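In: got a predicted structure here, sequence first:
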Amino acid sequence: MINNANEKSTILVVDDTPDILSLVMELLKGEYNLKLINNPKKALEFLQSRPKIDLILLDVMMPELDGYELCTIIKVNPAYAQTPVIFLTALEKTSDIIRGFEHGAVDYVTKPFIPEVLKARIKTHIQLKLLRDDMVKELDEKEELLERQSKMSTLGEMFENVTHQWKQPLSIINMSCSALKMSYDFDEEVDRDEVINTIDTVISEIGYLSHTIDDFRDFARNDVEKESFDIRDVFVHAVEILSFRFGKTKVEIFNNIESFKYRTYKNYLIQIIINILNNAIDVMEKNSSAKSIKADFSIKDKMAILTICDSGGGIKMEDPEAVFEKYVTTKEDTEFSGLGLYMCRQIMQNRLNGELHAYNTADGACFELLLPIVKDE
């Protein structure tokens, strides 16, 4: 569906000639919501509040600011970068028409215009604009769904690691309590210090279990606000979450990250790091004898740069950056959709306003996370 049948599209008309404004109003008032402005600077003031505009009719020859300049300024505004602009002017030279297109217009109607022709062109460009809006909305919804699926996948990996991490503390609690119970069952004299030590052990292990639950719960919540944290701690935290996999695969971690306070959506960054670490483990399980991951940190050109490199032999592609393309995967197992690293880059760009890159070294693959350093950080 291109547009709600009960919802009229809105057209902004900017022309310094009162007769043209009156003519356009009479021609279009029954079909569209019209915003008529006779001065280009007033038009810019009106657009500062970012009202919803579906199409702009723009005169070229106006005082102080001509239509070409006004169109260029409008197109810089992200809210109107895709809003169609039709020039409505007496200029009819080929060079004038070309100039209009070069400044961002989608069409060019010369005065005096034929009313039916103008209406037809307006209708066509509004329909195209609304169709594009629907497509963008649909793509955004699909992207959000992929993001949620990516997070659920990360939660699944975390849960798998948590269940393995719980085995040892639960075993310790069980053994400690069982030993104490046996002593009482056999009427053995129980030393007070032994009881206290057992209780301390149980409390300590319960604390560890509680900590892992908090980690899982905190990651499961939606990021609604930015928070301040230490980038080194975030990497350590991600390694702790995957400690079972690292222990099982016997991967050695070299953490060279300097302590650095940063402010952003913490869970998104953790999700990206976990995905990169999981991929590195998957590769090294099959392709590496000496298994290691090295993390480094630097600051360059107002960017905080976190680099994570593995010893897995590298990305087997001519262009390592291709690993971020949708549905591209380096894994032979067909159960993987190839969306993990694609979503990592999308999250990095759209949520963290940063960049994510990949390249190969002699030992393996490196992933570079670039996070902008701004004043409030």
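Out: Nice, I can see it.
In: use CA for all of it now, contacts and neighbours both
Out: OK.
In: quick one: contacts of stretch 321-336?
Out: 315-317, 337-339, 341-343, 345, 357-359 (Cα atoms under 8 Å, 6 or more residues apart in numbering).
In: just give me the neighbour total for Ile11.
Out: 22 (other Cα atoms under 10 Å).
In: helices of this structure, start to end?
Out: 18-28, 40-47, 67-76, 94-102, 115-185, 192-220, 231-241, 243-249, 266-287, 340-350 (DSSP state H).
In: distance to Ile299 and mean neighbour count added to those helices, as CSV?
Out: Compiled in CSV, these are given as follows (distance: least, Cα to Cα, whole Å; neighbours: other Cα atoms under 10 Å):
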stretch, distance to Ile299, mean neighbour count
helix 18-28, 55, 14
helix 40-47, 38, 16
helix 67-76, 30, 18
helix 94-102, 39, 14
helix 115-185, 28, 15
helix 192-220, 27, 14
helix 231-241, 12, 18
helix 243-249, 28, 15
helix 266-287, 17, 20
helix 340-350, 17, 20
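In: so which of these gets nearest Ile373?
Out: Ile373 lies closest, by Cα to Cα, to one member of the helices of the chain: helix 231-241, at 12.6 Å.
In: so which elements touch that closest one?
Out: helix 115-185, helix 266-287 (3 or more Cα pairs under 8 Å, 6 or more residues apart in numbering; DSSP states H and E).
In: take this one as well and set it beside the first:
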Amino acid sequence: MLKEEVKTINTARFTYFVQDKHSEFNASDILKSSTLQRSNKDGNQGITEGVFWSKLRLKNDSNKSRTLILYNPLAGINYLDVYLYQKEVLKKRILLGDMREQKSRDFLNRYSAFELLLAPHEEITIVSKIDNFSVIYIAWIIEDTKVFIERESKFLILFSLVTGSFIFFIIVSFMYYLVHKEITYLIISFYIFISFSYQFAIQGIFYALDIGLNLELNTFISWSASQFGAISLLLFTYYFFEMKKNYKKLSYLLYFLLSVNIVLLLANLYALLIEEEYFMLLTPLYNLFYMLSIIFTIVLGFYIKVIGHRYYLLGQSFMFFALIIHSLALLGIIEFYVVYRYLITLSVFVDIILLFIAQSLKTQEHLKALSTAKVMLIEQSRFASMGQAIGHISHQWKHPLTLIGTSVSLLETILRHDKKNTLMHLENELPSMTHSIKHMKKTMMEFSNYYSANLKKVAFSPRETLDNSIALLSAKSTLKNAQITLDIDEDFKIINYEHICSNIMIILIDNSLDEFEYQNDNQILISMKLYKKQYIIRYKDNAGGIKIKPIEKVFEYFVSSKGETTGHGIGLAMVKMLVEDRLNGSISVKNREGGVVFEICFEK
């Protein structure tokens, strides 16, 4: 009996049903049957197998015509046939369900729904045939059309906000992946996308939008989301806790759960496309291994103490709680409410936020450690280059020291055996000794200028700085018969870290000298220009180029083209770090014309 003041009603208490496992009945049989069972108070039959028939009698007990919307609250039902009888005469047959084309529906909605017009005191009998994979809800929700439209409008607005939040987190997670190169952020993006797709499928949004999505694919998304979710969470766990490196034995259990979920995913696809009867067999396995996967992640979050593990544990625990409530409702152990589906949505959303926070905290800690390591590497590079420079100075001092030693020995011999000519020989040898000492002093001044450790930005001449750097390597460049040409104006000045710029050039020049063979045309050309408020340094040699592929890999630590005995793979990695972190610029490399070209750009 529908009274005028009633706007919404759940027909579970007034619905009678029968299970038709062997497809023995038709609508007429159900209409005439007096042996149907009365539904429980929520209409949920849980996870069960076979076709269900239901019967409901409605009467408009008001003096006004009523326009009503009847819908099954379980979005995503495969097939739902509705037969409308008036005085045992079939008036209309309505075919609903998400496995039917949208164009066949008179009233397209995310639910299996139809519109019903009842005249005053009119009575009608509704016979329904429900054919779904496992979860069966036999009752109808009846709402006044206006109430239904208002409620659905509010839902769509809220769901749009949730969708926007999902998309926002997908973009943010993917951007974090691009910046930090942490695969966990990419896994979070995938997890969000799967959860987002699942909610669109299970809430009937994909079907209602009618975007040309294959109906079987829509069903596959709904039924396989738990396995995709489990796979995503297990992969996140694997990389978040670095299990291969730190917990090898536990990782074997994770591999097992991961493999089983992948197999179930493939089995789900097989059941959907080939043998639908396998769904009833697979459904408990889906739920079992999804729950086991969640329990495994909770145990790990409790057992393994790393940065961010509390947020990880909280997210998984909340997800587990939501799944328990939802599963108990589906099994009929507790009363089923449609809101439980939204509880899953909420738990996924909370889990995503907490996983993102957990990984962000871990990344932040990693960046702190990396920053400390970079400072240490800079100092290490500084001392290493100092040792290298001392080696170059020793080469430059050999010749003048030999000359001074020769002059001193000569004067000592003359003093002993030819004292009268001592003054004459002293006058001859002093200029040579003075020149040698001046050369040694000049070398020391160059060394002192280079390692003055000015850590502040200062105005300096790049050409003068490079001349000092080249002078430090003059012995090695002479040995390699290399000519270094500077295409930089003498009055050109910049404001930046002079020591950093010099250190970068020292590393590049020294690498070229190592690669040069002794020949007549060893050339290094260094140019520096100002172009559109950006300094561009171009370094070019003809040492044969870099053989490593891809060539950009030469900037990675411990990657060297010199071989294990002579190269350590730190120099160019240090150059890249100095350019990006200290000069706030960029560096690129390419082979060209029998050599290599480095291009360094940084803001004025």
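Out: Here it is on my side, so go on. The structure presented is a predicted model; accordingly, all values stated were derived computationally and were not measured.
In: report the TM-score for the pair.
Out: The TM-score (TM-score structural alignment, normalised by the length of structure 1) is 0.63; 276 aligned residues with a Cα RMSD of 3.3 Å.
In: save the helices and strands packed on helix 231-241 of structure 1 as JSON lines, and put in distance to Ala365 of structure 1 too.
Out: Output for these, formatted as JSON lines (distance: least, Cα to Cα, whole Å):
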{"stretch": "helix 115-185", "distance to Ala365 of structure 1": "21"}
{"stretch": "helix 266-287", "distance to Ala365 of structure 1": "8"}
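In: Ala238 of structure 1: which of these is closest?
Out: Closest among those, using Cα to Cα: helix 266-287, at 5.8 Å.
In: Leu369 of structure 1 -> structure 2?
Out: Under the alignment (TM-score structural alignment), Leu369 of structure 1 pairs with Ile600 of structure 2.
In: how about the contacts made by the residue lying closest to Val596 of structure 2 once chain neighbours are set aside?
Out: Computed as Cα to Cα, 6 or more residues apart in numbering, the closest residue to Val596 of structure 2 that is not its neighbour in sequence is Gly545, at 4.6 Å. Residues counted as contacts of Gly545 of structure 2 (Cα under 8 Å, 6+ apart) are Asn591, Arg592, Gly594, Gly595, Val596.
In: for the third one, give its distance to Met528 of structure 2.
Out: To tie it back to what came earlier, the one meant is Gly594 of structure 2. Going from Gly594 of structure 2 to Met528 of structure 2 by Cα to Cα, to the nearest Å gives 21 Å.
In: which one's more surrounded, the two?
Out: More crowded of Gly594 of structure 2 and Met528, by other Cα under 10 Å: Met528, with 20 against 12.
In: chain neighbours aside, what residue packs nearest to the more buried one?
Out: Nearest to Met528 of structure 2 is Ile537, by Cα to Cα, 6+ apart, at 4.4 Å.
In: neighbours of the aligned residue in structure 1 for that neighbour, just the number please.
Out: Residue correspondence to structure 1 (TM-score structural alignment): Ile537 of structure 2 is matched to Leu306. Using other Cα under 10 Å as the criterion, Leu306 of structure 1 is surrounded by 22 other residues.
In: so what's Leu306 of structure 1 up against?
Out: Neighbours of Leu306 of structure 1 in contact, by Cα under 8 Å, 6+ apart: Ile257, Ala295, Asp296, Phe297, Ser298, Glu368, Leu369, Leu370.
In: format the helices of structure 1 as JSON lines; extra columns: distance to Leu34 of structure 1.
Out: Listed next are the helices of structure 1 as JSON lines, based on distance: least, Cα to Cα, whole Å:
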{"stretch": "helix 18-28", "distance to Leu34 of structure 1": "7"}
{"stretch": "helix 40-47", "distance to Leu34 of structure 1": "13"}
{"stretch": "helix 67-76", "distance to Leu34 of structure 1": "18"}
{"stretch": "helix 94-102", "distance to Leu34 of structure 1": "23"}
{"stretch": "helix 115-185", "distance to Leu34 of structure 1": "13"}
{"stretch": "helix 192-220", "distance to Leu34 of structure 1": "46"}
{"stretch": "helix 231-241", "distance to Leu34 of structure 1": "51"}
{"stretch": "helix 243-249", "distance to Leu34 of structure 1": "62"}
{"stretch": "helix 266-287", "distance to Leu34 of structure 1": "43"}
{"stretch": "helix 340-350", "distance to Leu34 of structure 1": "34"}
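In: from Gly571 of structure 2, how far off is the residue nearest to the match of Leu369 of structure 1 when sequence neighbours are not counted?
Out: Among residues not flanking Ile600 of structure 2 along the chain, Ile587 sits closest, at 4.5 Å (Cα to Cα, 6+ apart). Here Ile587 of structure 2 is placed at a distance of 14 Å from Gly571 of structure 2 (Cα to Cα).
In: so what's the nearest residue to Ala304 of structure 1 once chain neighbours are set aside up against?
Out: Residue nearest to Ala304 of structure 1 in three dimensions, not counting chain neighbours: Leu371, with 5.0 Å by Cα to Cα, 6+ apart. Leu371 of structure 1 is in contact with Met303, Ala304, Ile305, Leu352, Asn353, Gly354, Glu355, counting by Cα under 8 Å, 6+ apart.
In: which of these has the most neighbours?
Out: Ile305 (22 neighbours).
In: isn't it right next to Phe260, touching?
Out: No: using Cα atoms under 8 Å as the test, Ile305 of structure 1 is too far from Phe260 to be in contact (10.8 Å).
In: which residues does Ile173 of structure 1 contact?
Out: Here Ile173 of structure 1 is in contact with Thr201, Val202, Glu205 (Cα under 8 Å, 6+ apart).
In: to which residue of structure 2 is the last one aligned?
Out: I take that to be Glu205 of structure 1. Under TM-score structural alignment, Glu205 of structure 1 pairs with Ser436 in structure 2.
In: state the distance from its match to Lys91 of structure 2.
Out: Distance from Ser436 of structure 2 to Lys91 of structure 2, by Cα to Cα: 117 Å.
In: then Phe320 of structure 2?
Out: The value you get for Phe320 of structure 2 to Lys91 of structure 2, if Cα to Cα is used, is 48 Å.
In: same check on Val575 of structure 2?
Out: 82 Å.
In: one more: Ile551 of structure 2?
Out: Taking Cα to Cα, one finds Ile551 of structure 2 at 76 Å from Lys91 of structure 2.
In: neighbour count: these two, which is higher?
Out: Higher neighbour count among Ile551 of structure 2 and Lys91: Ile551, with 14 against 11, using other Cα under 10 Å.
In: which bit of structure 1 covers stretch 324-338 of structure 2?
Out: The aligned range for stretch 324-338 of structure 2 is empty, by TM-score structural alignment.
In: and what of stretch 292-308 of structure 2?
Out: With TM-score structural alignment as the criterion, stretch 292-308 of structure 2 doesn't align anywhere.
In: off-centre distance for that stretch?
Out: On the basis of Cα atoms, centre = their mean, to the nearest Å, stretch 292-308 of structure 2 sits 21 Å off its chain's mean C-alpha point.
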